[in-house]
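**Q** From the sequence below, what's the structure:
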Amino acid sequence: MGRWEPDSKGRLQAAALELFVEHGYEQTTVADIAARSGVTERTFFRYFADKREVLFEGTAVLQATVVEHIASAAMDLTALEIVGEAMAATGEIIGQRREYSQLRQTAIAANASLQERELLKLAALAAAAAHALRDRGVGEPTASLAAEAGVAVFKIGFERWIADEPTGSGEPVDIPSSLGDSIRSALLTLRSIAAA
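**A** Next up, the predicted model:
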């Protein structure tokens, strides 16, 4: 193994995802991830506190993006429009990594503790969005309802964006051109349901 290779963090993330999908999250060790990446365990711990953080290390950036977009949104938008656009803005962070996102979702779906962590991440995102809306003067329960709806729109849009085919139909899905477009499409669907 060489003393230094470029993009150690990226190689660690890629190796971890491959191993989580191949062998399972519980069966994969930090030593396995480091070995596949061609780095030491010490290098792994420079980037990640533990192997779970490989999957969740972007949570703070995602949350900050949503809060920033809510804070800077135009004043003439409704609370739901503000949150919907803030969630769509996450496409700027996640949107270039569809294959990575698919593998990440596969690893999470196969492990109950990772599913629980993902739900906690989404709950924290909703709480941060509601707080940001309240800071703009949006009252309750509107702020909390809009934030929760925004997280649901994000979740559905994300699942559609990473899908190869829709559940149950067996036909190829028309994959949205971007994550942001997929989230906006889910928001339009929610608004039409609410209007009906």
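
**Q** drop to CA atoms for contacts and neighbour counts, all remaining ones
**A** Noted.

**Q** what about the closest residue to Ile108 other than its chain neighbours, which helix or strand?
**A** Closest residue to Ile108 in three dimensions, ignoring its sequence neighbours and counting by Cα to Cα, 6 or more residues apart in numbering: Leu114, at 5.2 Å. In this structure, Leu114 is located in helix 112-135 according to DSSP states H and E.

**Q** just checking, next helix/strand downstream of that helix?
**A** Of the helices and strands lying after helix 112-135 in sequence (DSSP H and E), the nearest is helix 142-162.

**Q** For the next helix-or-strand element following that following helix, which helices and strands make contact with it?
**A** Tracing the chain past helix 142-162, the next element assigned as helix or strand by DSSP H and E is helix 179-195. Packing partners of helix 179-195 (3 or more Cα pairs under 8 Å, 6 or more residues apart in numbering; DSSP states H and E): helix 79-88, helix 91-94, helix 142-162.

**Q** Let's see this one next, to set against the first:
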Amino acid sequence: MARWEPDARGRLQTAAMTLFQERGFAEVTVAEIAERAGLTKRTFFNHFADKREVFFANAQMFEESVLARLDEADPELSAIDAAVHAVTLAGRELAPYYDFAKARIAVLAVTPELRERDLVKTAGLTAAMARALGERGVPPRTAEFAAQAALTVFAVAAAEWIAGKDADLAVLMRRALDELRDAIA
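**A** So this is what the prediction gives:
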């Protein structure tokens, strides 16, 4: 093991995702993740509280990006358009992590414990977005609907993006939003 190599956090995330894909989330230990990354368990715990957190490591970054983009959105946009715009811009920042995102979706699909945690994280992001929309003067129920709808649009578009790497997330987001509007019209 080298004395010091850069990007311990990224190496841990990559090692974890590789192991989760190879053997399944439940079968992988923190020690194995650290070993695969060429690091110690102590280093792992300097970066993550547990192996679930290594799986969701980018969730906080995504939430912060969504909220920053929402704060910067044109005040003339409707609640749903501002929320979709914010999620689209934050989602585009995930493009360099395509392979990680694809692996994440595959592991999530077969791991109920992680799906449950994903729902909790999504609920937290929904509430944060609704609060941010409320600060823009959007009534609470409308803010909640807009936040939930924007994240639904993102889930649909992101799944399409994962299925076809060359797809443009912004185009997929607009198409999914248009289809949602048609569905509720």
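
**Q** just to revisit the earlier point, will you turn the helices and strands packed on helix 179-195 of the first structure into TSV that also has mean neighbour count and distance to Asp181 of the first structure?
**A** Output for these, formatted as TSV (neighbours: other Cα atoms under 10 Å; distance: least, Cα to Cα, whole Å):
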stretch	mean neighbour count	distance to Asp181 of the first structure
helix 79-88	26	7
helix 91-94	16	8
helix 142-162	22	8
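
**Q** among those helices, which is nearest Gln27 of the first structure?
**A** Among those, helix 142-162 comes nearest to Gln27 of the first structure, with 25.3 Å by Cα to Cα.

**Q** average distance between the closest one and the second structure?
**A** Averaged over the aligned pairs, helix 142-162 of the first structure sits 0.9 Å from the second structure after superposition, using mean Cα distance after the TM-score superposition for the first structure.

**Q** How is Asp76 of the first structure assigned, secondary-structure-wise?
**A** Classification of Asp76 of the first structure by DSSP: H, G, I helix; E, B strand; the rest coil places it in coil.

**Q** residues contacting the counterpart of Thr40 of the second structure in the first structure?
**A** In the first structure, the residue equivalent to Thr40 of the second structure is Thr40, according to TM-score structural alignment. Contacts were defined as Cα atoms under 8 Å, 6 or more residues apart in numbering; by that measure Thr40 of the first structure touches 31, 34.

**Q** Now with 6 Å, please.
**A** Under the criterion of Cα atoms under 6 Å, 6 or more residues apart in numbering, the contact partners of Thr40 of the first structure comprise Ala34.

**Q** quick one: it from Thr106 of the first structure, how far?
**A** Distance, Thr40 of the first structure to Thr106 of the first structure, using Cα to Cα, to the nearest Å: 26 Å.
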